[in-house]
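S.K.: Sequence unavailable; structure follows:
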């Protein structure tokens, strides 16, 4: 099941150009005709086509020609590799996707989504050099490296293979916030409801956390209200995500509204020496509320003779606690402020 959300929301002329582009790129043509569009429209169709069809990993750019009075353009695509190499990579990618999808075929939709998310977080390293192939599925699935675009495309290809409705969301940059690049992630449909899934942001938290290499789920099935706390507005159409029922921490009963529940679970974590990652939804996570939560977490540690080390994703109100045995119970908890973004990864 390959979802073509962007095609479905295009005008008729753009859809016609999209179909011609898809055919030409699939056939690895050196040039092909398109209906007449202006340069901006053509670039938009080329971008959205490759988000709908991330399996077209070899298409990296294009030039076009227009002869006066002609109703058509001639498009000359640019490919990442020569044609024989593209075909080799096609076979390798098809085999890789099939192999990865096979163990998850019988899982529920939510379990399939988690399987894909965990594969990304456990196996893909962020490519700080931002090589061209890291923007395509061949980076994450072939080389084990990627940037947000390549990771979102890999998620979609695996979702398509497992029959999960999935599209790639894209937002703009924001120089005022020192956000230099557009960011991409996924929107999935689970049990009939739409949710945001940002495996890149979760990957950044898992790799950077002082608590080690544990997988994070701070961006697993967020609604619109929560994702846009630290994501820029979308620059292309997408379905509304209004339901938060399948948010990971809520699903796992790790989303708390009462401070006494935080204290109770913190005591268990301190006793057993386990990490505790939880989401706070008992109102806004203000500085005062945070101080109160840290007091509960510290008290739990003192009762077990341990010191808490806390990682905080303030935007999403997610805290991770690790207790250690230290001979200074009067110390304040060690709080590490985390900010999920693709550039923070090691």
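M.R.: Perfect, I can see it now. These numbers were taken from a predicted model, which means no experiment stands behind them.

S.K.: From now on I want contacts and neighbour counts done on CA atoms only, so please keep to that.
M.R.: Will do.

S.K.: ok, residues contacting the host helix or strand of residue 184?
M.R.: For residue 184, the host element (DSSP states H and E) is strand 183-190. Outside of strand 183-190, the residues within contact range by C-alpha atoms under 8 Å, 6 or more residues apart in numbering are 109-110, 148-149, 151-152, 155-156, 164-173, 194-200.

S.K.: Inside helices: which ones of those residues?
M.R.: Per DSSP state H, helices hold the following members of these: 109, 110, 148, 149, 151, 152, 155, 156, 199, 200.

S.K.: Save those as a markdown table, and put in neighbour count too.
M.R.: Listed next are the ones in helices among the contacts of strand 183-190 as a markdown table, based on neighbours: other C-alpha atoms under 10 Å:
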| residue | neighbour count |
| --- | --- |
| 109 | 20 |
| 110 | 16 |
| 148 | 26 |
| 149 | 24 |
| 151 | 33 |
| 152 | 32 |
| 155 | 30 |
| 156 | 30 |
| 199 | 27 |
| 200 | 32 |
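
S.K.: and which of these is nearest residue 96?
M.R.: Nearest to residue 96 among these is residue 155, at 13.1 Å by C-alpha to C-alpha.

S.K.: if we can go back for a sec, how distant is the strand holding residue 184 from the center of its chain?
M.R.: Its chain's C-alpha centre and that of strand 183-190 lie 7 Å apart, by C-alpha atoms, centre = their mean, to the nearest Å.

S.K.: second one coming, line it up with the first:
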């Protein structure tokens, strides 16, 4: 198991001193945490450290992220006063349950076997099959549900969470099997609306990739979606923007579509893929388009798929489609 503290490494030395003292105090469930610095701690610096703390350490799920205060006395002594969602005994119980859940999943998914890519895709697929997005997880009339949906307990205990809880649970599982994974935060735009969002940056064999498991969960209807699995900065930036500087994600080697040779750059490549698949009895087709081919309208693309299928099957067909034009991925089912 690795401890992947990317955000700690971005802090200066004094901020790291505060981070360590803060972390140790939270782990000990202290009500007042003395900070070994002199002088005032600015709100900006405190928020930076607290933000780093909560993203680096998903196992500190029991701290209220929106109601943590600090104070400096007349002698220049500073202390942080956190608020906890759960008492010590409840945290101990939850920690045991989380540890058991992680160990059981690691065994079930065989996360000690295979390459980093194989481990990663097993984790991704488990989330897409088993975890649901909690659409009521921001309802302030249900505060307990809000807490669960934004941390790892929602995933490991209820298998239901919002993006923050999902991204943090992905980090916990992958870090547990020695794969570097960090939580990325910022904004994402869907249906013309921007909202605060969390996803992951995952290191596979020395190359970082952008991975949004939450959005793949949302797209996994009748299949498992890989639209946002190991994509580059260029692709994720079409819909996402980052709060902080992140590792540069430029490799395409372990992108799902690259890995499985499902990227097509002209019409003939796509038609060959469909006709060969139909000849083998397949009815589902999932691929990504690159280059000028992206300029095709969805209706045109559907007609091309239908025409290729009719030519191969020698009968009329119906085509069900599920496109993601933001990233150029398309899923078709032929009846």
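M.R.: The structure has been received and is ready for your questions. If you're wondering where the values come from, they're calculated on a predicted model, not measured in any experiment.

S.K.: Could you quantify their similarity as a TM-score?
M.R.: After superposition, the two chains reach a TM-score of 0.89 (TM-score structural alignment, normalised by the length of structure 2), with 316 aligned residues with a C-alpha RMSD of 2.0 Å.

S.K.: I'd like the distance between the residue mapped onto residue 263 of structure 1 from structure 2 and residue 47 of structure 2.
M.R.: Residue pairing (TM-score structural alignment): residue 263 of structure 1 is matched to residue 271 of structure 2. Counting by C-alpha to C-alpha, to the nearest Å, the separation of residue 271 of structure 2 from residue 47 of structure 2 is 53 Å.

S.K.: do the same with residue 23 of structure 2
M.R.: 14 Å.

S.K.: what's the answer for residue 214 of structure 2, then?
M.R.: Look at residue 214 of structure 2 and residue 47 of structure 2: by C-alpha to C-alpha, they are 25 Å apart.

S.K.: cool, residue 33 of structure 2 as well?
M.R.: Between residue 33 of structure 2 and residue 47 of structure 2 the computed distance is 16 Å (C-alpha to C-alpha).

S.K.: between the two, who's got more neighbours?
M.R.: A direct count of neighbours by other C-alpha atoms under 10 Å for residue 33 of structure 2 and residue 47 places residue 33 higher, at 20 against 13.

S.K.: Now do the same contact list for the corresponding residue of structure 1 for the more buried one.
M.R.: Mapped onto structure 1 by TM-score structural alignment, residue 33 of structure 2 lines up with residue 32. By C-alpha under 8 Å, 6+ apart, the contact set of residue 32 of structure 1 is 20, 21, 24, 74, 75, 76.

S.K.: my guess is the third one contacts residue 31, does it?
M.R.: What that stands for is residue 24 of structure 1. Yes: if you go by C-alpha atoms under 8 Å, residue 24 of structure 1 and residue 31 touch, sitting 7.4 Å apart.

S.K.: okay, which residue is most central for structure 2?
M.R.: residue 199 (3.2 Å; C-alpha atoms, centre = their mean).

S.K.: Relative to residue 165 of structure 2, how far out is that one?
M.R.: Distance, residue 199 of structure 2 to residue 165 of structure 2, by C-alpha to C-alpha: 10 Å.

S.K.: any common contacting residues for the two?
M.R.: Common contact partners of residue 199 of structure 2 and residue 165 (C-alpha under 8 Å, 6+ apart): none.

S.K.: mind checking the SS state of the residue of structure 1 most remote from its centre?
M.R.: Centroid-distance maximum for structure 1: residue 69 at 44.3 Å, with C-alpha atoms, centre = their mean. When classified by DSSP: H, G, I helix; E, B strand; the rest coil, residue 69 of structure 1 comes out as coil.

S.K.: if I line the two up, what does it land on in structure 2?
M.R.: Under the alignment (TM-score structural alignment), residue 69 of structure 1 pairs with residue 74 of structure 2.

S.K.: go on, residue 78 of structure 1?
M.R.: Under the alignment (TM-score structural alignment), residue 78 of structure 1 pairs with residue 83 in structure 2.

S.K.: Distance check, the residue nearest to its match when sequence neighbours are not counted against residue 105 of structure 2.
M.R.: Nearest residue to residue 83 of structure 2 in three dimensions, chain neighbours excluded: residue 64, at 5.5 Å (C-alpha to C-alpha, 6 or more residues apart in numbering). Distance, residue 64 of structure 2 to residue 105 of structure 2, by C-alpha to C-alpha: 27 Å.

S.K.: can you check residue 198 of structure 2 too?
M.R.: Relative to residue 105 of structure 2, residue 198 of structure 2 is positioned 22 Å away (C-alpha to C-alpha).
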